[in-house]
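Trainee: When you get a sec, could you give me coordinates for this:
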Amino acid sequence: MNDTRPPGAPDTRRRSERSRRAIYDAALALVTETGYSRTTIEGIAARAGVGKQTIYRWWPSKAAVLLEAFLDLAGQAPDGDYAFPDTGDLAADLRLVLRATVDEIHNPVYEAPIRALAAEGIIDAEVGTQFVQRLLEPQLRLFTERLRTAEEAGSLRPGLDLRTAVELFVGPLTHRWLLRTLPLTHAYTDRLVDYALYGLTPR
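Mentor: Alright, predicted model coming up:
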């Protein structure tokens, strides 16, 4: 795109991008340091060095700011363009992905923002919809596609409802994460894969 600014005029696009990134960083930092309930638009603005009107011009709420900041953060991760592994061994691939999910859950950089978004999404239907559509659904589709490949290869019985099958893996993990009553470990996710793939009855 050609720069049509008069000579010597400030580049507002760069200034806006700097402000946006400062707001992202401020929102993520405050949620981690003080918790979601104590994080405010005013606090984010002060931390980012912008006016709160700037934030309201771009986002309707602090939840919207946090969601976009977290999506940006996830996109910057080394595995931001992540593809589900397909080694030909479905169980091994599922174990690898679920172990990585547990590691991410325990990462303090991600833990506070994702908990805040999950909790707010229960209260605010619009936040919940955006949380699911923009954050969860892309990940669940990767699971579904990997199961579809396994089904086509004959590793799973034909005719499965693949979305329900995906929930057998991620549902229990999410449940344990939300309750915080039992530890989330690699051993636990390995058991999830074993139970979901092979069932509970004697083999």
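Trainee: From here on, just use CA atoms for contacts and neighbour counts.
Mentor: OK.
Trainee: so residue 38, which of the three states?
Mentor: Using DSSP: H, G, I helix; E, B strand; the rest coil, the structure places residue 38 in coil.
Trainee: For burial, what's the neighbour tally of it?
Mentor: A count of neighbours around residue 38, defined by other C-alpha atoms under 10 Å, yields 10.
Trainee: now swap in residue 143 and tell me
Mentor: With other C-alpha under 10 Å as criterion, residue 143 counts 23.
Trainee: Repeat that for residue 127.
Mentor: Residue 127, neighbours per other C-alpha under 10 Å, totals 20.
Trainee: Which residue is the nearest non-sequential neighbour of it?
Mentor: Counting by C-alpha to C-alpha, 6 or more residues apart in numbering, residue 127 lies nearest to residue 121, which is 4.9 Å off, once chain neighbours are set aside.
Trainee: residues touching that neighbour, list them.
Mentor: By C-alpha atoms under 8 Å, 6 or more residues apart in numbering, the contact set of residue 121 is 127-129, 131.
Trainee: Another sequence for comparison is provided below:
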Amino acid sequence: MATTKAPDAGRRSDRSRRAIHDAALALVTEQGYRRTTIEGIAARAGVGKQTIYRWWPSKAAVLMDAFLDLAGRAAEDAGGSAPGFPDTGDLAADLKTVLRATVDELNNPVLEAVTRALTAEGIVDAKLGAEFVQQLLDPQLALYVTRLRAAQEAGHVRAEVDPRIALELLIGPLMHRWLLRTLPLTHAYADEVVDYAIGGLTPRA
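Mentor: Next up, the predicted model:
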């Protein structure tokens, strides 16, 4: 007598989670964070809203998890890990490479919509804001710190410079322009930010 194999609950759960992630990202991109609802995400994903509430306490939590999943998939596509910070020996060139990539990410419609939503929600939700910083921002900023410390060891950056403050000279202007949307965020602008910052970082005669 033939036996029927029991459904793989874990695989079904993974499919549902991925569908919910994709639905959340798509809806926020299409209609914005405010108009996106748990009910809408559930309908787009083809699940009951009780399924979502079983795994996440809020719409913001769903979006955070979806964003982390998106970053993980991007890392897999890149070969299994997040790309490192280039170190060609030319600090200015390496910084321009990374800031240009940051500009492209911030101008990407999907990433822009989600990042704006999480940034705004993190201001009013301290717990979510801390998670956003810990899981998304700090790992990226740590790469800047490592590269700047290597530049210090090579004598390309003054020994007394604090890498954590120095990286804010690079990231801060991009985020300021991106948040205000008053001026275009371009590669040329990223290059100028590096040139201005480097002028204050290089050894003094």
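Trainee: care to give me the TM-score?
Mentor: Once superposed, chain against chain, the TM-score is 0.92 (TM-score structural alignment, normalised by the length of structure 1); 196 aligned residues with a C-alpha RMSD of 1.6 Å.
Trainee: Relative to residue 180 of structure 1, how far out is the residue nearest to residue 127 of structure 1?
Mentor: Using C-alpha to C-alpha, to the nearest Å, we find residue 121 of structure 1 at a distance of 18 Å from residue 180 of structure 1.
Trainee: Can you point out the buried residues in the longest helix along structure 1?
Mentor: The longest helix of structure 1 (DSSP state H) is helix 12-34. The neighbour-count check on helix 12-34 of structure 1 (16 or more other C-alpha atoms under 10 Å) flags 19-20, 22-32 as buried.
Trainee: Provide the count of other residues in contact range of the residue mapped onto residue 51 of structure 1 from structure 2.
Mentor: Using TM-score structural alignment as the criterion, residue 51 of structure 1 maps onto residue 48 of structure 2. Using other C-alpha under 10 Å, residue 48 of structure 2 is surrounded by 13 other residues.
Trainee: Which position in structure 2 pairs with residue 163 of structure 1?
Mentor: In structure 2, the residue matched to residue 163 of structure 1 (TM-score structural alignment) is residue 164.
Trainee: ok, its match touching residue 145?
Mentor: Yes - using C-alpha atoms under 8 Å, residue 164 of structure 2 is in contact with residue 145, at 6.3 Å.
Trainee: Of these two, which one has the most company?
Mentor: The neighbour comparison of residue 164 of structure 2 against residue 145 (other C-alpha under 10 Å) goes to residue 145, with 18 against 14.
Trainee: Quick one: map residue 88 of structure 2 onto structure 1.
Mentor: Aligned partner of residue 88 of structure 2 by TM-score structural alignment: residue 87.
Trainee: Run a quick neighbour tally on that match.
Mentor: Neighbours of residue 87 of structure 1 (other C-alpha under 10 Å): 9.
Trainee: May I ask which helix or strand encompasses the closest residue to it other than its chain neighbours?
Mentor: With C-alpha to C-alpha, 6+ apart as the criterion, residue 87 of structure 1 has its nearest non-adjacent residue at 6.8 Å, and that residue is residue 93. Assigned by DSSP states H and E, residue 93 of structure 1 falls within helix 90-106.
Trainee: Comparing that helix with structure 2, how large is the average distance?
Mentor: When structure 2 is superposed, helix 90-106 of structure 1 averages 0.5 Å from its matched positions, counting by mean C-alpha distance after the TM-score superposition for structure 1.
Trainee: Can you check which part of structure 2 the helix or strand just after that helix sits on?
Mentor: Counting by DSSP H and E, the next helix or strand C-terminal to helix 90-106 of structure 1 is helix 108-123. Helix 108-123 of structure 1 lines up with residues 109-124 of structure 2 when matched by TM-score structural alignment.
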